[in-house]
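Colleague: Below are the sequence and a predicted model; questions follow.
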Amino acid sequence: MSWFEDVLRSRSDKTRMITPDEALPGRDTPVLAPGAVHFVNGHPLQPPFPDGLEAIVLAGGCFWGIEEIFWGVPGVYTTAAGYAGGVTPNPTYEEVCTARTGHAESVLVVFDPAVVSLERLLAVFWESHDPTLGMRQGNDVGTQYRSAVFATSEAQLGGVEATAEHYARRLAAAGIDDPITTEIGPLVRFYWAEDYHQQYLAKNPSGYRCHAAAGVAFDG
């Protein structure tokens, strides 16, 4: 695809999911070097993690803001910004922004289920963005900004689906009839984003936040 065709795509159909044969080739080497640690809590961003922890991958628009929300939840051991749900291996941020990788900006959340339940984490997730907007959040438009949950076990998958059904009822009770468009499925692969994206809002407190929340509480 030429540069001109890329420009046309950026103006017209970034909300269309690519097919595998349209995906950028990517690379074999990860864009984040091994051994990276969390800027806020000093915990590792990559496995191995301590025994007894679980992980889930969440996407709700710009990953800077979603990650900031989750690293502050008690029971969360570490968080990392990255890319999931697409085709291109080890994509760069610039490649993801072309809408030719299929990935959503995502956050790896590693948590201790003895301290915070999956349901509580998902309650935070549903409340922190608007899951009815399809391929956008607020003014951010494109497949990279879609809402998604990628589970790491069958048990998690069932929990995600149950909380989605619950939140759909909460939205309907609040007069919001638009269906939840969140992509829900098993995690195939999470690719860590570049170092400068990790804990971006801790490094840049006045940076961009996009929280296009529906304004409906999960409990009530």
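Modeller: Received the coordinates, thanks. Numbering: from 1, shown residues only.

Colleague: make it CA atoms for all contacts and neighbour counts henceforth
Modeller: Noted.

Colleague: Just the element for residue 166, please.
Modeller: helix 154-173 (DSSP states H and E).

Colleague: which other helices and strands contact that helix?
Modeller: helix 118-127, strand 147-151, strand 183-186 (3 or more Cα pairs under 8 Å, 6 or more residues apart in numbering; DSSP states H and E).

Colleague: ok, structure two:
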Amino acid sequence: MFGLKTRMIAQADALPGRIEAIPTDETHIVLHTPLKGPYPAGLETAVFGMGCFWGVERLFWRLPGVYVTAAGYIGGYTPNPTYKEVCTGQTGHTEGVLVVYDPKKVSFKDLLKVFWENHDPTQGHRQGNDVGTQYRSAVFPSTEAQYEAALQSAETFQSALNAKGMGQITTEIFAPNSQPFYFAEGYHQGYLEKNPDGYCGLKGSGVVCAI
């Protein structure tokens, strides 16, 4: 059954994937900006994994200063995976949302605050009722400054979790630009705009991130 793989697969055992990229939308359905760029000069990018990417993408596209968002797969081994492949747990990817933003209008710390407060980063290979390695919590920075900010914010949020008697953060924070991002199929892009009554599994821990 899809979505029930809770052990990370070894790279040698991952599905082979494909050379060609999976077809996807060209333009964001809400923001009307190009999903794959080119992006205007001065913008920055980061990818966040915090459970099912449908609700996560909507969370970020609503923020002032965000230029475009996109659902995709990241942190695994299989090149150009499909959704069904990712759901088997045999690609190693987590569902992620690419966020392209103007740092003059919204800071990376602002994005981190949204990240920490809107999911439970202590759950390992799951998020609520969504179980599997593709739902694990992760941050994928694109710069050293983002990387250092993410590490510092994790320490700060862990202290807040400790004060509430909650568990240890399981979020993976990757080195800058160390993981390729693969755009998900077109029907996943802007999913909750296309399907207003669609599933959204976002649920925070109730702990405030004071960064």
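Modeller: Looks like it came in fine. Keep in mind it's a predicted model, so treat the numbers as computed, not measured.

Colleague: tm score of chain vs chain?
Modeller: Once superposed, chain against chain, the TM-score is 0.95 (TM-score structural alignment, normalised by the length of the second structure); 209 aligned residues with a Cα RMSD of 1.5 Å.

Colleague: returning to that earlier point: same list, the helices and strands packed on helix 154-173 of the first structure, but as JSON lines with mean neighbour count and distance to residue 20 of the first structure please.
Modeller: Output for these, formatted as JSON lines (neighbours: other Cα atoms under 10 Å; distance: least, Cα to Cα, whole Å):
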{"stretch": "helix 118-127", "mean neighbour count": "18", "distance to residue 20 of the first structure": "29"}
{"stretch": "strand 147-151", "mean neighbour count": "25", "distance to residue 20 of the first structure": "19"}
{"stretch": "strand 183-186", "mean neighbour count": "16", "distance to residue 20 of the first structure": "18"}
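
Colleague: quick one: stretch 73-91 of the first structure aligns where in the second structure?
Modeller: On the basis of TM-score structural alignment, stretch 73-91 of the first structure is assigned to residues 63-81 in the second structure.

Colleague: now do stretch 203-218 of the first structure
Modeller: Under the criterion TM-score structural alignment, stretch 203-218 of the first structure matches residues 194-209.

Colleague: cool, stretch 49-64 of the first structure as well?
Modeller: Counting by TM-score structural alignment, stretch 49-64 of the first structure sits on residues 39-54 of the second structure.

Colleague: mind listing what's buried in that stretch?
Modeller: By 16 or more other Cα atoms under 10 Å, the buried positions in stretch 39-54 of the second structure come out as 39, 44-54.

Colleague: Please name the nearest non-neighbouring residue to residue 147 of the second structure.
Modeller: Counting by Cα to Cα, 6 or more residues apart in numbering, residue 147 of the second structure lies nearest to residue 141, which is 5.5 Å off, once chain neighbours are set aside.

Colleague: so which of the helices and strands packed on helix 154-173 of the first structure comes closest to residue 204 of the first structure?
Modeller: When those are compared by Cα to Cα, helix 118-127 sits nearest residue 204 of the first structure, at 22.4 Å.

Colleague: The second structure: matching residues for that closest one?
Modeller: With TM-score structural alignment as the criterion, helix 118-127 of the first structure aligns to 108-117.

Colleague: List the contacts of the matching stretch.
Modeller: 48, 50, 146, 149-150, 153, 157, 204-211 (Cα atoms under 8 Å, 6 or more residues apart in numbering).

Colleague: Show me where the first structure has its strands.
Modeller: 54-60, 76-84, 104-111, 136-137, 140-141, 147-151, 183-186, 190-192 (DSSP state E).

Colleague: So which residues make contact with the third one?
Modeller: Outside strand 104-111 of the first structure, the residues within contact range by Cα under 8 Å, 6+ apart are 53-63, 66-67, 70, 75-86, 96, 143-148, 190.

Colleague: can you check stretch 16-31 of the second structure too?
Modeller: Here stretch 16-31 of the second structure has contacts from 33-36, 61, 67-70, 78-82, 182-187, 189-190, 193, using Cα under 8 Å, 6+ apart.
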